[in-house]
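Asks: here you go, sequence then predicted model.
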Amino acid sequence: MTDTRSAAWDTYSQSKPQRRQTNAKGETTWFNWTQYADHGPGHEVLALKSGDTVLDLGCGSGGNLAHLATLGTKAVGVDLSPAQLAKARERWPDADGTELHQGDAVAYLAETFTLFDAVFSVFGAAWFTDPALLLPLVRTSLKPGGVFALSQRPPVEGCYGCQASYIPRGAEKDPAVVKRWDYEPEVWCSLLEAHGFAESTATVLPAPSHDRRTMGTLLVRAVRGDDPRA
């Protein structure tokens, strides 16, 4: 199963160009939660300070990780796709403080002994993993008061829970199929609270007014609470 998913994300990586050399502000590294360039909040969502340790679930080609490393954090990323991680190493060879792992996010969380100050996922593994499996592992991998945040597309009305995503593999091949989990904002808050998180918020950020696309971005955030449930 993991091999099939890894191949699917390798295929996906072929359609995604490397991150630009600079953003609209002229910055060489930056953090982006949305599918739109130079839009939305940045790393401040994670409330990190220099010396903190942060984990990216589904880090892809590593742009967000590289930025967090420039802030003085130890930035750890895990991704199923060897092709995506190769792009990360090619694009950010001098990003001191980054650590990349190839594999499944759930398996990594189950095996790591590191406690993180923040765990996040930008259109990444948190979207493609059953929250019932993921959230307990994220919580136990966070320090008390640590932040968990994720972003993904909002759900299609009436299409909630486990859904299918199709990744094209060429004209003569069937698309690769991966599962994703879509919930309304209030359901995300309920799920987080049920798994021992506090201060949960879930907001749909609107698309930028100048873009022809209109779909917003769902941004979910919570902190590890005192509830002993894992």
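Replies: Arrived safely.

Asks: switch to C-alpha atoms for all contacts and neighbour counts from now on
Replies: Will do.

Asks: for the longest strand along the chain, name the packing helices and strands.
Replies: Ranked by number of residues, the top strand in the chain under DSSP state E is strand 142-152. Counting contacts by 3 or more CA pairs under 8 Å, 6 or more residues apart in numbering; DSSP states H and E, strand 142-152 packs against strand 116-122, strand 217-224.

Asks: adding another structure so you can compare the two:
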Amino acid sequence: MTDTAAWDTYSKQNPERRPVNAAGETTWFNWTQYPDHGPGAEILNITPGANVLDLGCGKAGNLAHLATLGAHPVGVDISTAQIEAAEARWPGSKLELHQENATHFLAESEEQFDAVFSVFGAAWFTDPAALLPAVHHRLRPGGVFAFSQRPPVEGCYGCQASYITHSNDEDPLVVKRWDYEPDQWKGLLETHGFTTATARVVPAPPGPKKIGTLLVRAQG
């Protein structure tokens, strides 16, 4: 199975974003795996007219919110099913969506971006040795690159395997992800030319689940 098939399978399993959040808003930005928790779009320093790229945009809920802030929202996802779901969910949001591998898109695009972000997306599932220089090349000077994902399991760093269940009668689909501690991410970003890099774990909200969210931010 290709990565495209794996992420198409994931798309069908992943539920749609809620019609409204706890505050009654129809669009919102969420970095974490928990609803109504953590920081929002302010991490990206968005201003009206900003050119913003989401790597691994999924069903594009975060991107649709940035459109309401006046940004020009561009999304890339390797999954055709995810792109089709995004187009169906946000028909009036003027999202520019591309079904493409993230590094291929960055290499082929001639656009410059004020912000590039990834929420449990391509920044987690792409070799940083390939992705980070490609992002830096497309980011305007002083622009923001930010991404979130689960923190690493202690002692399990670098390329790891993630499993996507296909069916009870078939083996799970396998995709690669890259896990590092916060200080390691800072070092990788600085090696590839980023500045003011920060990386921290946002604690989980009160409740039985204790795994927080790794949030990384840097400037080009």
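Replies: Here it is on my side, so go on. Every value quoted in this text rests on a predicted model; they were computed, and no experiment measured them.

Asks: TM-score for the pair, please.
Replies: Here the TM-score for the pair of chains, by TM-score structural alignment, normalised by the length of structure 2, is 0.99; 220 aligned residues with a CA RMSD of 0.7 Å.

Asks: ok so, going back, let's have the helices and strands packed on strand 142-152 of structure 1 in JSON lines, adding mean neighbour count and distance to residue 93 of structure 1.
Replies: Output for these, formatted as JSON lines (neighbours: other CA atoms under 10 Å; distance: least, CA to CA, whole Å):
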{"stretch": "strand 116-122", "mean neighbour count": "24", "distance to residue 93 of structure 1": "21"}
{"stretch": "strand 217-224", "mean neighbour count": "24", "distance to residue 93 of structure 1": "29"}
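
Asks: which among those is found nearest to residue 92 of structure 1?
Replies: Evaluated over those, closeness to residue 92 of structure 1 peaks at strand 116-122, with 18.1 Å, by CA to CA.

Asks: what stretch of structure 2 does that closest one fall on?
Replies: With TM-score structural alignment applied, strand 116-122 of structure 1 matches the range 113-119 in structure 2.

Asks: can you pull out the helices in structure 1?
Replies: Secondary structure of structure 1 (DSSP state H): helices at 2-14, 63-70, 82-91, 105-111, 131-141, 185-194.

Asks: can you report how many residues lie near residue 46 of structure 1?
Replies: 19 (other CA atoms under 10 Å).

Asks: structure 2: which residue goes with that one?
Replies: Under the alignment (TM-score structural alignment), residue 46 of structure 1 maps onto residue 44 of structure 2.

Asks: check residue 78 of structure 1 too.
Replies: The alignment partner of residue 78 of structure 1 in structure 2, by TM-score structural alignment, is residue 76.

Asks: please apply the same query to residue 166 of structure 1.
Replies: Counting by TM-score structural alignment, residue 166 of structure 1 lines up with residue 163 in structure 2.

Asks: which residue, other than its chain neighbours, is closest to its match?
Replies: Closest residue to residue 163 of structure 2 apart from its sequence neighbours, by CA to CA, 6 or more residues apart in numbering: residue 174 at 4.8 Å.

Asks: that neighbour: what's it in contact with?
Replies: By CA atoms under 8 Å, 6 or more residues apart in numbering, residue 174 of structure 2 lies in contact with 3, 6, 161-164.

Asks: which one in structure 1 is aligned with it?
Replies: For residue 174 of structure 2, the aligned residue in structure 1 is residue 177 (criterion: TM-score structural alignment).

Asks: gap between its match and residue 7 of structure 1?
Replies: Distance of residue 177 of structure 1 to residue 7 of structure 1, given as CA to CA, to the nearest Å: 11 Å.

Asks: any idea how far the residue nearest the centre of structure 1 is from residue 209 of structure 1?
Replies: Residue closest to the average C-alpha location in structure 1 (CA atoms, centre = their mean): residue 121, at 1.6 Å. Separation of residue 121 of structure 1 from residue 209 of structure 1 (CA to CA): 25 Å.

Asks: pull the distance from stretch 121-133 of structure 2 to the chain's centre.
Replies: Relative to its chain's centre, stretch 121-133 of structure 2 lies at 10 Å (CA atoms, centre = their mean, to the nearest Å).

Asks: ok, and what's touching that stretch?
Replies: With contacts defined as CA under 8 Å, 6+ apart, stretch 121-133 of structure 2 is touched by 55-58, 102-103, 147-149, 159, 175-179, 188-189, 192-193.
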